[in-house]
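Enquirer: Below are the sequence and a predicted model for it; my questions follow.
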Amino acid sequence: MALITISGFPSCGKSKRAEQIKSHLEARLNDASYTGPSLKVSILSDDILNIDRNAYNDSRSEKPARGALFTAMQRQMGQDTILIVDSLNYIKGFRYQMYCAAREQRLRVCTVFVVATPDLCKEWNSSRNDGRTYASETLDNLLMRYEEPSSMVRWDSPLFTITWADDDVPAEGIWQAVTAGNIKPPNVGTQAVPKAPTDTLRTLEHTTTSMVSAIMNEQAASQGLGGPITLTISAIKPRITLPPRNITLSELQRFKRQFVTVHKKAITLGTTEKGAVDWSEESIAGKFVTYLEENLRYS
């Protein structure tokens, strides 16, 4: 249904805001006036995943921590869930990765930027007594490397900014974003590319070769009069309209080589065509007929 990304300095109050957002959303979902689909609101955080604050001490331990968060996020995203990801999310590239994953699931998205001054974050971090403090050096490093969200980029938009002085979150705006906001289609660059069956290259070569032979036989029988003819190739009978002239074997073989070369790339690398891609003998024959008719017309 939706992904809410929480971002902010370490120890700036992100978890408090995540709980406020969850409370507001659940209240709206349980209200008698709500008539939408049945939804649940979940929070995913470093604490829930038992990711220690020491994981952010160096890049070698931070990378698998982010990986664990991302994997858990992918598992919990769904059409029946509003998922709030309560973590630092301080790297814009990671927020973009989360955004793309949400688009793959066709979820609505929004970002909540929790703001507090560095001095306040250091004060709140040092005053914690729950064992979840950042080391002083780690905190300074994270503050320095923080990449602030921007409403000007699509993966941070819509963006809601909450300062340390705000008593509550902009509940109405967040509600509208996660229930009525735009659902963007999956990014083409992130979609899995459908691959052709393993015998498609053989089918492509066999079908086009058989069609060239059949065209030459039919042309010899009709003495080059042209017009629509039906070819018999194993179990299929494609129809092709030939021009009223004698077509040479070398001409057909040249068009066949061009056609095969173009389609080999799509077969070996995959195709970005929308919907199911048909590489059956009948489909290949139909494409080759269209290719020949267009090229023979102007040759």
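Expert: In hand now; what should we look at?

Enquirer: can we go C-alpha only for contacts and neighbour counts from here?
Expert: Will do.

Enquirer: where do the strands sit along the chain?
Expert: With strands called from DSSP state E, the chain shows them at 2-8, 40-45, 81-86, 108-115, 159-163, 227-230, 239-242.

Enquirer: outside of the second one, which residues touch it?
Expert: So the one you mean is strand 40-45. Under the criterion C-alpha atoms under 8 Å, 6 or more residues apart in numbering, residues 18, 22, 25-26, 69, 72-73, 80-87 lie in contact with strand 40-45.

Enquirer: adding another structure so you can compare the two:
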Amino acid sequence: MAFVTISGYPSSGKTRRAEQLKQHFERRLQDPSYDGPPLKVMIVSDDSLNLPRSVYDDGRAEKPARGALFTAVQRQMAQDTILIVDSLNYIKGFRYQMYCAAREHKLRVCTVFVVAMHEQCREWNASREDGRAYAPETLENLLMRYEEPSSMVRWDSPLFTVPWTDADVPADDIWKAITEGIVKPPNAGTQAVPKAPTDALRTLENTTTTMVAAIMAEQAASGGLGGPVTLSLSSTLKPKVDLPSRNVTLSELQRLKRQFVTVHKKAITLGTTEKGAVDWSEESIADKFAVYIEGNLKP
């Protein structure tokens, strides 16, 4: 249903804002005036995945941890869920990756930027007694590397900035964004490419070869009169093709067959970007080849 990305400096109060959002959402969902679909509110965070702050000490450890977070986020994305991801999310490329996943699931999205001054983050981090503090050098490194969200880019929009001076989050505006915002279609580049069946190449070659032989046989039987011809390829496969009123040579048909097979072989081996399922059955190939012959044979 919706996907909310929490982003901010380390030890800036992101978890508190995520909990505030969760409480607001649950209160609205339980309100008698709410008439929308039944929804649940979930938070996925480093803490919920038992990822220690030490994973940010080393890039080699951070990468698999970020992968675990992304996997957990994808697993929880659903039409009946408002999902809040509470983590640093300091890399814009990672925010874009999650944004694309949300679009794949047809979810509304928004980003909440939790703002605090560097000195405050250092102070709050040093005062933590829950075992979740960052090492001082790691904190400084993350502060320098942080890539701020921007309302000018689509994966961070709509963007809600929550400064440290605010007692609460702008719940009304965020609720409107996740319940009334535009559901963006999936990126074409991220959509799965439909694959042809394993026997598609053999079916393509056999069907077109059989059609060429059938056309030559029908032409010999009719004396080259042309016009609409029904080809009996099998008891159930009888495509129709409109031939010109002249003798079509075998070399012409073989040339058209090679061109047709070459074009469609590329679609089979590389996949196709056509929307919906692609039909590689004998009937579909025969009909397509008949149309190709009619459009490319000279009168």
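Expert: Yep, that arrived. Note that the structure is a prediction, hence the values are computed from the model and not measured.

Enquirer: what's the TM between chain one and chain two?
Expert: Comparing the two superposed chains by TM-score structural alignment, normalised by the length of the first structure, the resulting TM-score equals 0.97, with 298 aligned residues with a C-alpha RMSD of 1.0 Å.

Enquirer: Relative to residue 217 of the first structure, which of the strands of the first structure is closest?
Expert: Of all those, it is strand 227-230 that lies closest to residue 217 of the first structure, at 11.0 Å by C-alpha to C-alpha.

Enquirer: Average offset of that closest one relative to the second structure?
Expert: In the superposition with the second structure, the aligned residues lie an average of 0.7 Å away from strand 227-230 of the first structure, counting by mean C-alpha distance after the TM-score superposition for the first structure.

Enquirer: For that strand, name the packing helices and strands.
Expert: Here strand 227-230 of the first structure is seen to pack against strand 239-242 when contacts are counted using 3 or more C-alpha pairs under 8 Å, 6 or more residues apart in numbering; DSSP states H and E.

Enquirer: The strand it packs on vs the second structure, average offset?
Expert: Using mean C-alpha distance after the TM-score superposition for the first structure, the mean distance for strand 239-242 of the first structure is 0.7 Å.

Enquirer: and that strand, which stretch of the second structure?
Expert: For strand 239-242 of the first structure, the aligned range in the second structure is residues 240-243, judged by TM-score structural alignment.

Enquirer: which parts of the matching stretch are buried?
Expert: Along stretch 240-243 of the second structure, the positions that meet the burial threshold by neighbour count (16 or more other C-alpha atoms under 10 Å) are 241, 242, 243.

Enquirer: is it possible to export those residues to a markdown table including distance to residue 104 of the second structure?
Expert: A markdown table is the format used below for those (distance: C-alpha to C-alpha, whole Å):
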| residue | distance to residue 104 of the second structure |
| --- | --- |
| 241 | 42 |
| 242 | 44 |
| 243 | 46 |
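
Enquirer: Among these, which one lies nearest to residue 223 of the second structure?
Expert: residue 243 (12.3 Å).

Enquirer: what comes into contact with the match of strand 239-242 of the first structure?
Expert: Contacts of stretch 240-243 of the second structure from elsewhere in the structure, counted by C-alpha under 8 Å, 6+ apart, are 226, 227, 228, 229, 230, 231, 287, 290, 291, 293, 294, 297.

Enquirer: any idea what sits nearest the third one, other than its immediate chain neighbours?
Expert: In space, and not counting its chain neighbours, residue 228 of the second structure is closest to residue 242: 4.1 Å by C-alpha to C-alpha, 6 or more residues apart in numbering.

Enquirer: what's the distance between the one you found and residue 211 of the second structure?
Expert: 13 Å (C-alpha to C-alpha, to the nearest Å).

Enquirer: What of residue 71 of the second structure?
Expert: Taking C-alpha to C-alpha as the criterion, residue 71 of the second structure is separated from residue 211 of the second structure by 49 Å.

Enquirer: Counting neighbours, go ahead and name the busier of the two.
Expert: Counted by other C-alpha atoms under 10 Å, residue 71 of the second structure and residue 211 do not tie: residue 211 has more neighbours, with 22 against 12.

Enquirer: Hmm, that one is touching residue 231, no?
Expert: Yes. Residue 211 of the second structure sits in contact with residue 231 when judged by C-alpha atoms under 8 Å, with a separation of 7.3 Å.

Enquirer: Just give the number of residues close to residue 112 of the second structure.
Expert: The number of residues packed around residue 112 of the second structure, counting by other C-alpha under 10 Å, is 26.

Enquirer: Nearest spatial neighbour of the residue nearest the centre of the second structure, chain-adjacent residues omitted?
Expert: Ranked by distance to the mean C-alpha position of the second structure (C-alpha atoms, centre = their mean), the top residue is residue 104 at 3.7 Å. Closest residue to residue 104 of the second structure in three dimensions, ignoring its sequence neighbours and counting by C-alpha to C-alpha, 6+ apart: residue 186, at 4.8 Å.

Enquirer: ok, the aligned residue in the second structure for residue 85 of the first structure - contacts?
Expert: Here residue 85 of the first structure is matched to residue 85 in the second structure, going by TM-score structural alignment. Residue 85 of the second structure makes contacts with 3, 4, 5, 6, 43, 44, 45, 73, as judged by C-alpha under 8 Å, 6+ apart.

Enquirer: Could I have the buried ones of those as ChimeraX selection syntax?
Expert: ChimeraX command restricting these to the buried ones, with burial defined by 16+ other C-alpha under 10 Å:
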select :3,4,5,6,43,44,45,73
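
Enquirer: All set, thanks.
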